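Q: okay, predicted coordinates and the sequence, questions at the end:
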Amino acid sequence: MNSNTIDKILLKEINKRRTFAIISHPDAGKTTLTEKLLLFGGAIQQAGAVKSRKVARAATSDFLSIEQERGISVSSSVMKFEYKGYEINLLDTPGHKDFSEDTYRVLTAVDCAVMIIDNAKGVEPQTQKLMEVCRMRNTPIITFINKLDREGMEPLDIFEDIEDKLQIECVPLSWPIGMGKRFKGVYNFAKKELGIFSAGYSPKDDDGFYIDDLTDLRLDEMISETQAKQLREDVDLIVGASEPLDMDLYLNGTQTPVFFGSAINNFGVKEMLDAFVKIAPPPGKRSTAQRDVEPFEKGFSGFTFKIQANMDPEHRDRIAFFRICSGKFTKGMKVRHHRIGKEIKLSNATIFMAQERNNIEEAYPGDIIGIHNHGTIKIGDTFTSKEPLKFLGIPSFAPEHFRRVILKDPLKAKSLNKGLVQLSEEGAIQVFRPLLGNLHIVGAVGVLQFDVTMARLKAEYNVNASYETIDLSVARWITCEDEKVLKEFKKKNESNLTLDSEGWLTFLTTSVYQLGFTMEEWPQIVFHKTREHN
């Protein structure tokens, strides 16, 4: 595209935007850090405004109230705030028991991620899973080592843990002085200044805790001679031995800038946020089946990465979350919904500002908008103002847990089918119908989804159902270029084959070992762990 044709206002708005998600293991401090970012951004005025997901630990009988209340309650699905002239879109990634495929797909709608590591625990399994998804897209990662106010691992040991388990090089942009009761502050390499820790530090305290010369003897008085000596040695060592931040390596996801702090005490958060808005990438180009789409193109385009039902329990509404990829959204504009081949009017788009949602007049690439959906929009759907496009990289992941659905009232079979199909369209579960028999098999990435599914079938579709375990643990989608081989494979493996809710042939089996055996036996069959949404 000729640079002379680029809309300068559009370009300015794009360069102001930062769209990211926070990834972490449960209890690493995601809710706390999210809240503190909103405090520093002025989007909320006091702590406690962001709900913790610990409600997900409630009894099964409480799931309906969880669905209505559990902070996903829209407001924490997307949070928009301003900071130092930047428009920041923070997307929620539910963790732990609430973990679902939805979590993975949120990461397809961001331009970078902030990874929180618990100072005492290092890299944990959930973080490794989320990191795998980020790696699929080479998503840039900024790391925040949290809970320095507690005893934990030595900084270099944490670096070794991150580099070993996540295969990403650590570059410290800040460095802690002590930890736990000995935690005295954080040295900022970029500004060459030291922030002295105070448990009462607040977002309004921009200055007053800093010392900008490590040779200053006041440092020995403020933090003790021993710690001052250690800090000087650490800084000299890191400056001499550590690789500097290479923006190219960081932007392709092979190097991560690292910050230390204590989110619960607000400490180290501002340093990270100040650096974040400068080094996090603005919205970039996105791949479609037809071509790459640049954000500064005048034509509007966007895709759906998430569908959330029952945001308003009174109206059983479903909101489709759009990531805007190019052009400018204006209220009432007409766009083409390419999967169904129809033109629709975007009249009541919503944008989410911390705990509130408001109708909006305009939005730009990187922004996330919510559109009311009456069952016609699916995850992965593309919308443009003109040419037909299909955005790529909105995957469906092979589930890891499976249950057989038991319908208690046979007369509700039709309602059960409808409910399962609609819930699968939201992406929380996947539904498989075996080629042999008449079972409903539900698959999910996280086990909580089975209880939520049963509760929602009852509340939304008046279907009384339960589930039982089934001896399955692996699913793979099947393709084969040779029709004859595929036909033979289907004949020999019919008892293991199912169709998912979109009609894709899927192989289900009991173990990875059994899968490996089948793959060896059928080398011409391709077994896919992920697939693109139709």
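A: Perfect, I can see it now. Numbering: from 1, shown residues only.
Q: okay, CA-based contacts and neighbour counts for the rest of this
A: Fine.
Q: show me the contacts for the residue nearest to residue 179 when sequence neighbours are not counted.
A: Of all residues not flanking residue 179 in the chain, residue 148 sits nearest, at 5.1 Å (CA to CA, 6 or more residues apart in numbering). Residues in contact with residue 148, defined by CA atoms under 8 Å, 6 or more residues apart in numbering, are 119, 176, 179, 180, 183, 260, 261, 262.
Q: isn't the last one up against residue 268?
A: In this case it means residue 262. Yes - using CA atoms under 8 Å, residue 262 is in contact with residue 268, at 6.4 Å.
Q: need the helices for the chain, in chain order.
A: 8-16, 30-40, 63-69, 101-106, 125-136, 155-166, 218-223, 225-241, 247-251, 269-279, 413-426, 448-461, 483-492, 512-521 (DSSP state H).
Q: please compare the first structure with the one that follows:
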Amino acid sequence: MKTVPSSAVERDLATEVNSRRTFAIISHPDAGKTTLTEKLLYYGGAIQEAGAVRARRGAKAATSDWMEMEKQRGAFCSSRRSPYDRYDGFTLNLLDTPGHADFSEDTYRTVSAADNAVMLVDAAKGLEPQTRKLFEVCRLNGLPIFTFCNKLDRPSLEPLELLDQIEREFDLPTYAVNWPIGSGDAFKGVYHRPTREVHLFDAAVTKESRAKKGEDKSTKGLSVLPVGDATLTERIGEELHAQLMEDIELLDELGSDLDLDAVHAGSLTPVFFGSGMNNFGVQLFLDTFLGYSVRPRGRETSDGVIGPTDDAFTGFVFKLQANMDPRHRDKVAFVRVVSGKFERGMKVTNARTKKAVALSRPSQLFGQDKTVLECGYAGDVIGLNNPGSFAIGDTLYTGKRRVLPPIPTFSPELFAYLRNADTGKYKQFQKGVAELLGEGAVQVMYSRDSLKQDPILAAVGQLQFEVVQARMAQEYGVETTLDMLPFNVARWVEGGWDAVDAAGRIFNAQCVKDVWGAPVLLFKNAWNVDQLVADTPEIGTLSPFSKPPAAD
């Protein structure tokens, strides 16, 4: 583990906070999220050569795809934080999210740690189901949303149609910051409205090929022309030039100024066009995004709103990950800094356990790589060695006690007992269950019958089960089987066990307990839920999500 120079330790708190930009990327699978992530990291200097998901055989695997199942499937199965060095005076924290629908709850937790969201759209397909779901997650969290329409080097929908989809389906006005000139084989570049310049696209010239030749990595290597340049018609063709002039006139009529207050309120999305695979429009997006996005924001706590420049340190755990380094069987808690200054070795209080914890081994993480972290500020994400001290949603603080809102757990749709196929590996099985299921990648429940000790996995989709079984085999050497249960709806009993006992015998449902010991009813369908509520008013209120016990 190498140590980061501590030259930034004494920087002014407000200056540090103002320079932070923390954002999450959301998209439907196959929209190009992994590739865009790699290109953003490449432009920011975090990696030397960008990998791509396509053509994995013989190609460099994506740097941030560290889990074996991700390499095989090309899907993100966990969320990670990618630290940038300072870029143009900014420190960027990129929170990557799983694109697969089965991991929507993991995405919700990750988005809760972000201040901005980048919505990636496949320009040929437009809005897709998972994009819609994740958009709602971002809207629930009140995040400003920036849209990047990807793959313009392939045949695409008309830009006005893409804007119309966003406005119509999300009830979200759009503002085109860039405007594409053609698409597919006829894609010639983008018109950048703030500078009234045309950035010309050449499919044969990529960022990586220029860097390998020792040329400047900046966008200066691209052809950038003022919109009135006399050679523009020759460069893009007469027909596309005429169309561009018409489009610019239309855009100017719609208004040339961007309402940043509306962007920050989440009621207007700036839209960009480009090609992540060809590194086109990515740095242009990044540079513009830095000027439009918001710095770390204040958060509601049990003691009122706390600002990012508050002197007292506050943070919350939004992600747990076991075995990021299989050689050391480590367990890492990801903490988003909300206020104040984090310093290596500082002592904080965990609001849930009321215990003091010394944060003596903090790190930044990028894939499997760890770097010792000396200090951090609001917006930063810190990896903490977690021998069992933390749970998802824990608030850590110094000074006056304050508690951030808990992160809710949503209703799963698939349920199965996880069985140990080799009774000779009892200890390995129990260790794997404790560590992997503690991450929250799937929910875990238990039977009320003390003789049934196997955990009940509860998930949104089948892939979550497959990931758990694969990691049990790879990381703990334990083969497992699943015994599926005939339920697809879960409801938490808000009245607790008293309400369950008052209801007496419960029909068409099975009562289990969650990891906090709270009662959960499993149903075969929503109709059974309505029937129970109508027939058994003693059961009280049923909720589709739960929260950890309050930190009193």
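A: Cool, the structure landed. Since the model is a prediction, treat every value here as computed from it, not as a measurement.
Q: what's the TM between chain one and chain two?
A: Remark: TM-score between the superposed chains equals 0.88 [TM-score structural alignment, normalised by the length of structure 1]; 518 aligned residues with a CA RMSD of 3.1 Å.
Q: sorry, back to before: among the contacts of residue 148 of structure 1, which are in strands?
A: With strands taken from DSSP state E, the overlap with the contacts of residue 148 of structure 1 comprises 176, 260.
Q: report the buried members of the contacts of residue 148 of structure 1.
A: Buried members of the contacts of residue 148 of structure 1, counted by 16 or more other CA atoms under 10 Å: 119, 176, 179, 183, 260, 261, 262.
Q: make TSV out of these and add distance to residue 367 of structure 1.
A: Shown next, in TSV, are those (distance: CA to CA, whole Å):
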residue	distance to residue 367 of structure 1
119	32
176	34
179	38
183	38
260	29
261	29
262	29
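Q: rebuild the helices of structure 1 as TSV, extending it with distance to residue 394 of structure 1 and mean neighbour count.
A: As requested, the helices of structure 1 are exported to TSV (distance: least, CA to CA, whole Å; neighbours: other CA atoms under 10 Å):
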stretch	distance to residue 394 of structure 1	mean neighbour count
helix 8-16	22	16
helix 30-40	24	23
helix 63-69	24	17
helix 101-106	6	23
helix 125-136	11	17
helix 155-166	23	16
helix 218-223	50	15
helix 225-241	39	14
helix 247-251	20	16
helix 269-279	25	17
helix 413-426	13	18
helix 448-461	20	19
helix 483-492	26	13
helix 512-521	25	12
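Q: tell me which of these sits nearest to residue 367 of structure 1.
A: helix 8-16 (9.2 Å; CA to CA).
Q: name the surrounding residues that touch the closest one.
A: Residues from elsewhere that reach helix 8-16 of structure 1, judged by CA under 8 Å, 6+ apart: 85, 86, 87, 282, 283, 295, 296, 327, 328, 364, 365, 366.
Q: quick one: map the last one onto structure 2.
A: Just to be clear, that refers to residue 366 of structure 1. Matched by TM-score structural alignment, residue 366 of structure 1 corresponds to residue 379 in structure 2.
Q: again, but for the first one
A: In structure 2, the residue paired with residue 85 of structure 1 according to TM-score structural alignment is residue 89.
Q: how about its match: what's its closest non-neighbour residue?
A: The nearest residue in space to residue 89 of structure 2 (CA to CA, 6+ apart) is residue 19, at 6.7 Å.
Q: what do we get in structure 1 for the one you found?
A: Using TM-score structural alignment, residue 19 of structure 2 lines up with residue 16 in structure 1.
Q: what is the burial count for residue 29 of structure 2?
A: Around residue 29 of structure 2 there are 20 other residues, counting by other CA atoms under 10 Å.
Q: so it sits right up against residue 103, yeah?
A: No - Residue 29 of structure 2 lies out of contact with residue 103 (CA under 8 Å); the separation is 11.6 Å.
Q: correct me if wrong: the match of residue 366 of structure 1 contacts residue 338.
A: Yes - using CA under 8 Å, residue 379 of structure 2 is in contact with residue 338, at 6.5 Å.
Q: common neighbours of these two, please.
A: By CA under 8 Å, 6+ apart, residue 379 of structure 2 and residue 338 have these common neighbours: residue 296.
Q: next, the contact list for the residue in structure 1 sticking out farthest from the centre, please.
A: Farthest-out residue of structure 1 from its mean C-alpha position, per CA atoms, centre = their mean: residue 217, at 45.1 Å. When the contact criterion is CA under 8 Å, 6+ apart, residue 217 of structure 1 has no partners at all.
Q: what sits closest to the residue nearest to the spatial centre of structure 2 if chain neighbours are left out?
A: Closest to where the C-alpha atoms of structure 2 average out (CA atoms, centre = their mean) is residue 97, at 3.1 Å. Leaving aside its sequence neighbours, residue 97 of structure 2 sits nearest to residue 79 (CA to CA, 6+ apart; 5.0 Å).
Q: okay, the one you found and residue 233 of structure 2: tell me how far apart.
A: 45 Å (CA to CA, to the nearest Å).
Q: wait, residue 492 of structure 2 touches residue 542, no?
A: Yes - using CA under 8 Å as the test, residue 492 of structure 2 is close enough to residue 542 to be in contact (5.5 Å).
Q: what residues are up against the closest residue to residue 372 of structure 2 other than its chain neighbours?
A: Spatially, and ignoring its direct neighbours in sequence, residue 372 of structure 2 is nearest to residue 363 (4.4 Å; CA to CA, 6+ apart). Listed by CA under 8 Å, 6+ apart, the contact set of residue 363 of structure 2 reads 370, 371, 372, 373, 382, 383, 384.
Q: and if we set it to 10 Å?
A: For residue 363 of structure 2, the contact set (CA atoms under 10 Å, 6 or more residues apart in numbering) comprises 1-4, 332, 334, 344, 369-375, 381-385.
Q: that one maps to what in structure 1?
A: By TM-score structural alignment, residue 363 of structure 2 lines up with residue 350.
Q: what's the answer for residue 493 of structure 2, then?
A: For residue 493 of structure 2, the aligned residue in structure 1 is residue 478 (criterion: TM-score structural alignment).
Q: just give the number of residues close to its match.
A: Counted with other CA under 10 Å, residue 478 of structure 1 comes out at 17.
Q: for residue 75 of structure 2, same thing?
A: 19.
Q: check whether it really touches residue 99, as I assumed.
A: Yes - using CA atoms under 10 Å, residue 75 of structure 2 is in contact with residue 99, at 6.8 Å.
Q: overlap in contacts, the two.
A: Contact criterion CA under 10 Å, 6+ apart; residues shared by residue 75 of structure 2 and residue 99: 29, 30, 33, 34.
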